[in-house]
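Chemist: The following comprises the amino acid sequence and a computationally predicted model.
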Amino acid sequence: MQEEKKNPKNPVWSFFSSVRLTLALLIIIALAAVIGTVVPQQEAAGESLQKLPPALAGIVKFLQVTDLYHSPWFLLLMGLLTVNLVVCSLNRLPVSLRLYRRRPGPDRPGLYDALPPDRVLEAEGGVEAEADRMERALRKTLGNVERKQGDQAVWLAAHRGAWSYFGVYAVHAGVLVIILGAVIGSILGFDGHVNIPEGGSVDAIELRGGKGEMKLGFEVRCDDFDVEFYDSGMPKLYRSDLSFMKGGEIRARGVLMVNHPLEFEGIRFYQSTYGAVPGEAVLVITGKGQRTVRRARQGERFDIEGGKAQVEILRIEGNLMRMGPAVKIGVREGDRALSFWVFKFIDAIEEQNPGITRQVPQFNAGLYRPYRFGLEGIETSFYTGLKVNRDPGVPVVGTGAFLLVAGFLLTFFSSHRQIFVRVDRRNGKTRVSVAGQSSRDPAKLDRAVARAVRIYRGEAS
């Protein structure tokens, strides 16, 4: 069965072992990557799609161009490339193994014919002594030396770089490992965002692509947020002081800035954006001859009337219906519950709309008698916008990148160099003939031969 698969007449095997297929797939994937870079992806594509003609927008949606890297056709391309690389590697591996194991004999006929003069040396010593000298020179040059003894001569063979035959497999393996890392990240990882008000905390994030909410398994609290501006009003620097809490205890703290992410339990947090939100509302409560000032955030509660009634800040609006800052208050006393709005500029509103508090009871800040609520102002605070992701495939992709670079270095900057030497007697002198061959880069072979000769002559060490 294995032989049938490797039979070049097998059309399926021939198709997937084609280098042309590899080139075609790489070109298509590269073009797709360019499209994915130019065309806004996922949420960022919404506004762009609305500007397109309906027919073109339909084609874009059908091809999933705005979520290109998760589209079926892009995944199909990656799958085809994976199969292609595996088949190409299996198809070529037996040849590479033969080349790696092959050790041509240093005494084969014709090897030392037509050598240039600088490759044929004469010496006064005996054959054995000169062979020993040359063997030491070859060991310093290439490292591995094999010696063959004959009746009239001694032959030496040295080689280095046989692993260069496997550089292409390291490249293939690197690409496959990178694809594997991307798949792991896509399946086991996630990408989302969250906004945390200054002083607030969250335990969940919104997943990208409208995939809903996901619990983190811990809380993230924004202890402090600072932003600095240029004179033009553009933000110069913004940073978030974060605390990571689990089980009610702070497990880690850190300062988050742009390009300086934080990581907790394998989840990375990036400073993405920020914004202003209504912070504390400053309320003035008058009644029963008393005047009380309270500060409260949205969602906070406090007691009045000696604890008989509870006030809750339901909403805080910076400009409600263009009538200025307003706070919606809920008051509960036993089974009785009511809610109403408290406006900062209620006097001006009543001047422009006489009787509005009678017509719209919810605008009556004295609805809960004998108390009357007033709004001195709303203190603006910031929220920090964080990008949150986990990608367990990153180490795998890093490993693949290492293999890819190592494979390219091995393929293009390494070669299998072999030097062959014959030491014999001729015309009463010892003759040392030096030949060589290389899988590529003949200039590098020439340098290796020249160095071995210099060491043999004592001109180098």
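Modeler: Structure received.

Chemist: can we go C-alpha only for contacts and neighbour counts from here?
Modeler: Will do.

Chemist: what's downstream of the helix or strand encompassing residue 23, the next helix or strand?
Modeler: Using DSSP states H and E, the secondary-structure element containing residue 23 is helix 19-38. Next helix or strand after helix 19-38 toward the C-terminus (DSSP H and E): helix 46-51.

Chemist: putting a second one here so we can go through both:
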Amino acid sequence: MTRVRRVCLAGQTTRASLPVHWVNRAVSVVGSLRFFLLLVLLLCPLLVLSTILPQGLHDFGVTEHGSRPVIRILSRAGLLDPIHSPWFLVPAALLCINLVICIGKRVRRFTAHPHMTPGADDSRDRVRLSALRSLPRFLTHLGVLILVSGVAIGGMAAFETTLELPHGETVPVAPLVPYRGLVDEGLLVRCDSFSVSHYESGLPREYRSDLTFFLNQEILHQGSVFVNHPISINGIRFIQAHYRLDHHAVITLAHDGQTRSFSAAPGQRLDVGPETTATVVRIVENVLSLGPAVQIEFRSPREQGSVWVFSRIEEILESYPELFEELPHLNPAMFEGSLFSLSGVEPHYTTGLIVAYDPGIPVVGAGAIVMLAGLFLTYLFPVRRARTSGAQIPVKGGDRP
């Protein structure tokens, strides 16, 4: 009876130790150097791919570049945004676990054996092996862990959106931010001026925006934003991304005895009168070498239609006296009681800003500093060999006892 009980107890012990054995086995595999190298080999191509791919391809790549086979393959594989894809996040999480296990082993080894000093009667050379000499490797692993954690924080909490701000206009910042409480509801931004310089070939060399930030109707900050020189407000960065050149038409309208002037963009409605509207449809800088012109759609209870208004209409009539008879839609007075005239076309810039927030940037910076400190100490105190009785023992640091 006793023998049977012993066998049963042994079987229970074996079954109970099986999960512990597999857990230890999994920890050993995940925390190994080979697993670390495998994860690095998986992450490096994704980092290279994220550098090569254009920004914003995740949102616009399929529609604008959908005909390219490579784009279709990347879209189906979920790699248009590699950094935020599971292909990157899963290995990055496993890399963090690998580093945590490695750091835990080193901390446990340090607390269990703070130092080792051979006895005085030993025939070998006296060698002091201190666990503190593993500090460079510990700092390197810890720095990589902090760096990857910063990337993970940025991947989960960061956001990026685009703001197109016409020259002279003011817009609120709060609607652009998806997190409540991150910015005050009274925060506004205004584009005071925009300037661009070009090379001789006509390509843009530098463009910058002069911005003013208001908080509750008071000036909070003023500064210039140009490429690679953003402005940061409450941790939110405003980055110069692009610009757009539009044209505004300076139109004068005489209607029912009243004369008014407008500076209008395409799609803008002109305030003509009750039940009467005039909408700018198109603005062209030069139509058939006849100068700038604007197309206006006119609607009133009596009539409606479309008219082209030229700024050099008098010169055109001198060359083509019968122009209005042959092409009545070029007559600026074709609508009864209304006369349009075009003074000119003015360039109007719209600056394109990226509004970005990434709380992981300070964490990444701290991790980079810790990692560089570990690498510096590693090269400052290289591994040396101490010869003892025909054997070689690796020793960290210098020759001091």
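Modeler: Looks like it arrived, so ask away. Remember, predicted model here, so these are calculated numbers, not experimental data.

Chemist: what's the TM-score here?
Modeler: TM-score for the superposed pair, counting by TM-score structural alignment, normalised by the length of structure 2: 0.73. Supporting figures: 360 aligned residues with a C-alpha RMSD of 4.3 Å.

Chemist: Which stretch of structure 2 lines up against the helix holding residue 23 of structure 1?
Modeler: Aligned using TM-score structural alignment, helix 19-38 of structure 1 spans residues 33-52 in structure 2.

Chemist: all strands in the stretch 1-150 of structure 2, in order from the N-terminus.
Modeler: Remark: strands assigned in the stretch 1-150 of structure 2 by DSSP state E, counting those that start in this stretch are 115-116, 129-130.

Chemist: what's the most buried one of these?
Modeler: Highest mean neighbour count among the strands of the stretch 1-150 of structure 2 (mean count of other C-alpha atoms under 10 Å): strand 129-130, with a mean of 18.

Chemist: quick one: that one to structure 1 mean distance?
Modeler: With the two structures superposed, strand 129-130 of structure 2 lies on average 8.6 Å from its match in structure 1, counting by mean C-alpha distance after the TM-score superposition for structure 1.

Chemist: List of residues touching that strand?
Modeler: 114-117, 395-396 (C-alpha atoms under 8 Å, 6 or more residues apart in numbering).

Chemist: residues touching the counterpart of residue 410 of structure 1 in structure 2, list them.
Modeler: Counting by TM-score structural alignment, residue 410 of structure 1 lines up with residue 377 in structure 2. When contacts are counted by C-alpha under 8 Å, 6+ apart, residue 377 of structure 2 touches residue 136.

Chemist: My reading is that residue 377 of structure 2 lies in a helix. Confirm?
Modeler: Yes: the assignment for residue 377 of structure 2 is a helix, going by DSSP: H, G, I helix; E, B strand; the rest coil.

Chemist: still on that earlier bit, using CSV, lay out the contacts of strand 129-130 of structure 2 together with distance to residue 358 of structure 2.
Modeler: Shown next, in CSV, are those (distance: C-alpha to C-alpha, whole Å):
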residue, distance to residue 358 of structure 2
114, 40
115, 43
116, 46
117, 49
395, 42
396, 39
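
Chemist: Looking at the residues you listed, which is nearest residue 295 of structure 2?
Modeler: residue 396 (80.5 Å; C-alpha to C-alpha).

Chemist: Go ahead and confirm that closest one touches residue 386.
Modeler: No: counting by C-alpha atoms under 8 Å, residue 396 of structure 2 stays clear of residue 386, with 10.0 Å between them.

Chemist: Check the mean deviation of the match of helix 19-38 of structure 1 from structure 1.
Modeler: Its matched residues in structure 1 lie on average 1.4 Å from stretch 33-52 of structure 2 after superposition (mean C-alpha distance after the TM-score superposition for structure 1).

Chemist: Sort out which residues of that stretch are buried, please.
Modeler: Within stretch 33-52 of structure 2, the residues that qualify as buried are 35-36, 39, 43, 46, 49-50, counting by 16 or more other C-alpha atoms under 10 Å.

Chemist: cool, and stretch 426-446 of structure 1?
Modeler: Applying a neighbour-count criterion of 16+ other C-alpha under 10 Å, one finds 430-436, 438-440, 445-446 buried in stretch 426-446 of structure 1.

Chemist: Not counting it itself, show me its contacts.
Modeler: Taking C-alpha under 8 Å, 6+ apart as the rule, stretch 426-446 of structure 1 contacts 111-112, 115, 119-127, 130, 415-425, 449.

Chemist: Which ones among those residues map onto strands?
Modeler: Residues of those located in strands (DSSP state E): 120-123, 417-425.
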